[in-house]
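Undergrad: Quick one: sequence and predicted model below, then my questions.
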Amino acid sequence: MSLFKKFAFLWSYSLLAVIVGTYYLFGPDWVVAGILYTYIVIPLLDLVSGNDRTNVSRDRYDVVVNDSYFDALVYSFVYLHYALIAWGCYVLIAGGLTVWQQLGLIYSIGIFGGGIINVAHELGHRSSSTAQFHAKAALLSVCYMHFIIEHNRGHHVHVATPVDPATAKKNQTLYAFWMQTLVGSYRSAWQIEKRLIQRQGYAVWSRHNDMLWFAGLPILFGTFLTVEFGFWVGYIPWIVPIFFFSQSLIAILLLESVNYIEHYGITRREVSPGQFERVNPLHSWNASQLISNLVLFQLQRHSDHHAYAARPYQVLRHFDEAPQLPFGYALMILISYIPPLWFRLMNPRLERWQARAFRAEEIARAVKQFA
């Protein structure tokens, strides 16, 4: 990895700088700056900067993996998000914002919260207790703690199969997918946790059930925020819980929109009843736009992540063979909000992928037959 790219990951802080900086530099009318930056500026920067298809060389792999600089970046975001939530509460109470300005600020912070789920996603795949703690703390801040159960033990096992609630089907709209994944992922996480604690000999409705903690802790934190700011102003500031749970919902829907575009229509071949081929770089949509990948800690190199879930973000690889999205995630999310436009753009690409996968399957069968 070049020194330029290493320090270019500092661009990941840009959204936070935009949200807070524009408020103090230009006033409350610019609380929508985070929205404009995400959905207009970043796609334009992607267009200007082009694609990044470079990979870390084998001889540099260990050095880059063990560089604590990359860890410091992702860990810092957990604390910054809690600070941003506290700052948001303060501005919403004392800033004299109009209703539209309040909505703009809440939505901007919610977008940053979507990035926090990505940070939790990165840390949640690491085995250390420190990483696991910070992953759960990050998910607590957006009321999505069951994600760490379902994503690691559910989605990564069943991705690109009919039983995965986080894999969108061909011609399924984003809005139908939201219902599928929000309900299905929670149900899956509950069943996974239920089986785990029953194997350990504990009752489902007991303190050993993480799902119960994951449901209660965000409510307790929202209550804590409300009480603390209530002591400060001398009344119950209802804007605080409205803000906290609203930014959480925005973050969750943003995360699930990313799931939609990452796995739209992709399926793995069923090799025997209920058994599917191993996940490989053909089984996720990827995007190589430079700025988007810097902001998202290379989440767009999603195929490599699914093939090697423990691989840290800084060494995720680009594969030319992986199906490629035409734009970075931000613009693709906007397109997904308009189903006819999404289908027109993505279905031909999906059909080309399906034909390619079918040809690969035919070749594999032929090789096996004459081996």
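TA: Received it, and whenever you're ready, just let me know what you need.
Undergrad: drop to CA atoms for contacts and neighbour counts, all remaining ones
TA: Will do.
Undergrad: Report the buried residues of the host helix or strand of Ile35.
TA: Assessed by DSSP states H and E, Ile35 sits inside helix 33-36. Neighbour counts over helix 33-36 (16 or more other C-alpha atoms under 10 Å) mark Ala33, Gly34, Ile35 as buried.
Undergrad: And for stretch 120-138?
TA: 120-126, 131-132, 134-138.
Undergrad: Make CSV out of those and add secondary structure.
TA: CSV is the format used below for the buried residues of stretch 120-138 (DSSP: H, G, I helix; E, B strand; the rest coil):
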residue, secondary structure
Ala120, helix
His121, helix
Glu122, helix
Leu123, helix
Gly124, helix
His125, coil
Arg126, coil
Ala131, helix
Gln132, helix
His134, helix
Ala135, helix
Lys136, helix
Ala137, helix
Ala138, helix
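Undergrad: Comparison target, given below:
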Amino acid sequence: MHTKVKRTGRSFRNWKYFLNLIPVILVIFGNLSGGWFTLLNFTFSFIVLGIAEILLPEDHTNDDWIEDELPDTLMFLSVAGQISALLSLIYGISTGIISGYWIITAALSTGGSSGTLAIVVAHELIHRKHKIWNFAGRFLLFTVFNPYFYIHHLRIHHKYVGTDQDPVTAKFGENYYHFVGRSISGQMNQSMQMEIQRCKINKLNPYGFNNYLISCISGYLGILLLSMIVWGWEVSAALVLQAIFANLLLEYTNYIEHYGLSRMDNERVNEKHSWQSDKLISRFLLIDLSRHSDHHFHASKPFNQLLSYPDSPVLPGGYASMILPALIPPLWFKLVNNKIPKHFSQKP
């Protein structure tokens, strides 16, 4: 058992989470500069961080969290950063600072930040009960055109993780490419069915704007149409591309967080049903998303209080360094399959 240490004051641990803002700063600079600078965040997030994660040590500390205002300050800055990143992308393209093929690199770099900042922070905020923070989380998901995560993650994934009823749990022997299609379609279908059921119970039109998914999708179409009219099709295409890339990163994290870890339907979720990593890069640039075991064990716990468990399965690398193996199925299976505890079902 871990003993919680609650203190007040300043914590260096809470300051380290501000590293999460580096990608969005690089994105904004790149979008306002154009050319090769649009590759800054892509290079930093997917090459520099991957190498750094291999070289840097792990941080298993559990008793260093402090209760102060820094985590909330980071959440506010993250929302502001995401808004600024998208506005800089729109501005860069509409003014000609970004043109030609650089629009693609700018969109991918922006999408990289959307995936590592906006969606990760949204994941934290939708778990919060306070209406303003919860709305901020849903807003961040809106910026990446994701209508289902808010519903599915809270009401389905946490309840059914590790079972066949959860499409977000990657099965043993399933590669990333197969998982992406199954996961997204499964989440969309289950979320839509849940929204239809909710509307019917509350005697609302299940196929109108009372349906959260339908209202979000309508909003996306309106935004894209407006941006096309005001700034041109290149801006709309860039917004779509950054959203697609961000959601592919989301599905990558979904893939590595639960791959091959199953449980019985009547078995309570515990710290053994999610992969964990204490790699420094994964911990602090992703606000401890890599301590996913504790998140599922105690879903309401703030990110800066998540613990590392000695009994949790540990990934052979962190989130930044496991991207390449995940994209090469034979390499992924070689690195991960033999690390899955024997008591878990390992049938494809």
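TA: Perfect, thanks for sending it. Quantities reported herein were computed from a predicted structural model and do not represent experimental measurements.
Undergrad: And the TM-score between these chains?
TA: Overlay of the two chains. TM-score (TM-score structural alignment, normalised by the length of structure 2): 0.91; 336 aligned residues with a C-alpha RMSD of 1.9 Å.
Undergrad: sorry, back to before: what is the corresponding segment of structure 2 for the helix holding Ile35 of structure 1?
TA: Counting by TM-score structural alignment, helix 33-36 of structure 1 lines up with residues 40-43 of structure 2.
Undergrad: Map His121 of structure 1 onto structure 2.
TA: By TM-score structural alignment, His121 of structure 1 lines up with His123.
Undergrad: If I follow the layout properly, its match ends up in contact with Gly137?
TA: Yes: with contact defined as C-alpha atoms under 8 Å, His123 of structure 2 counts as touching Gly137 (6.9 Å).
Undergrad: Counterpart of Thr110 of structure 2 over in structure 1?
TA: So, by TM-score structural alignment, Thr110 of structure 2 is matched to Ile109.
Undergrad: that's a helix at its match, yeah?
TA: Yes: applying three-state DSSP, one finds Ile109 of structure 1 inside a helix.
Undergrad: Excluding chain neighbours, what is closest to it?
TA: Leaving out its chain neighbours, the residue that sits closest to Ile109 of structure 1 by C-alpha to C-alpha, 6 or more residues apart in numbering is Gln247, at 6.3 Å.
Undergrad: quick one: secondary structure of Asn304 of structure 2?
TA: helix.
Undergrad: Show me what Val27 of structure 2 lines up with in structure 1.
TA: Looks like Val27 of structure 2 aligns to Ile19 there (TM-score structural alignment).
Undergrad: thought its match was touching Ala33?
TA: Yes: using C-alpha under 8 Å, Ile19 of structure 1 makes contact with Ala33 at a distance of 6.2 Å.
Undergrad: shared neighbours, these two?
TA: Taking C-alpha atoms under 8 Å, 6 or more residues apart in numbering as the criterion, Ile19 of structure 1 and Ala33 both touch Ser108.
Undergrad: re the thing from before, run through the residues that contact the residue nearest to Ile109 of structure 1.
TA: Ile106, Tyr107, Ile109, Gly110, Ile111, Gly113, Val142.
Undergrad: Relative to Val227 of structure 1, how far out is it?
TA: 18 Å (C-alpha to C-alpha, to the nearest Å).
Undergrad: and what of Leu97 of structure 1?
TA: 21 Å.
Undergrad: do the same with Trp205 of structure 1
TA: On the measure of C-alpha to C-alpha, Trp205 of structure 1 and Val227 of structure 1 end up 29 Å apart.
Undergrad: Can you name the helix or strand that the corresponding residue of structure 2 for the residue nearest to Ile109 of structure 1 falls in?
TA: The equivalent of Gln247 of structure 1 in structure 2 is Gln242 (alignment by TM-score structural alignment). Under the criterion of DSSP H and E, Gln242 of structure 2 resides in helix 233-258.
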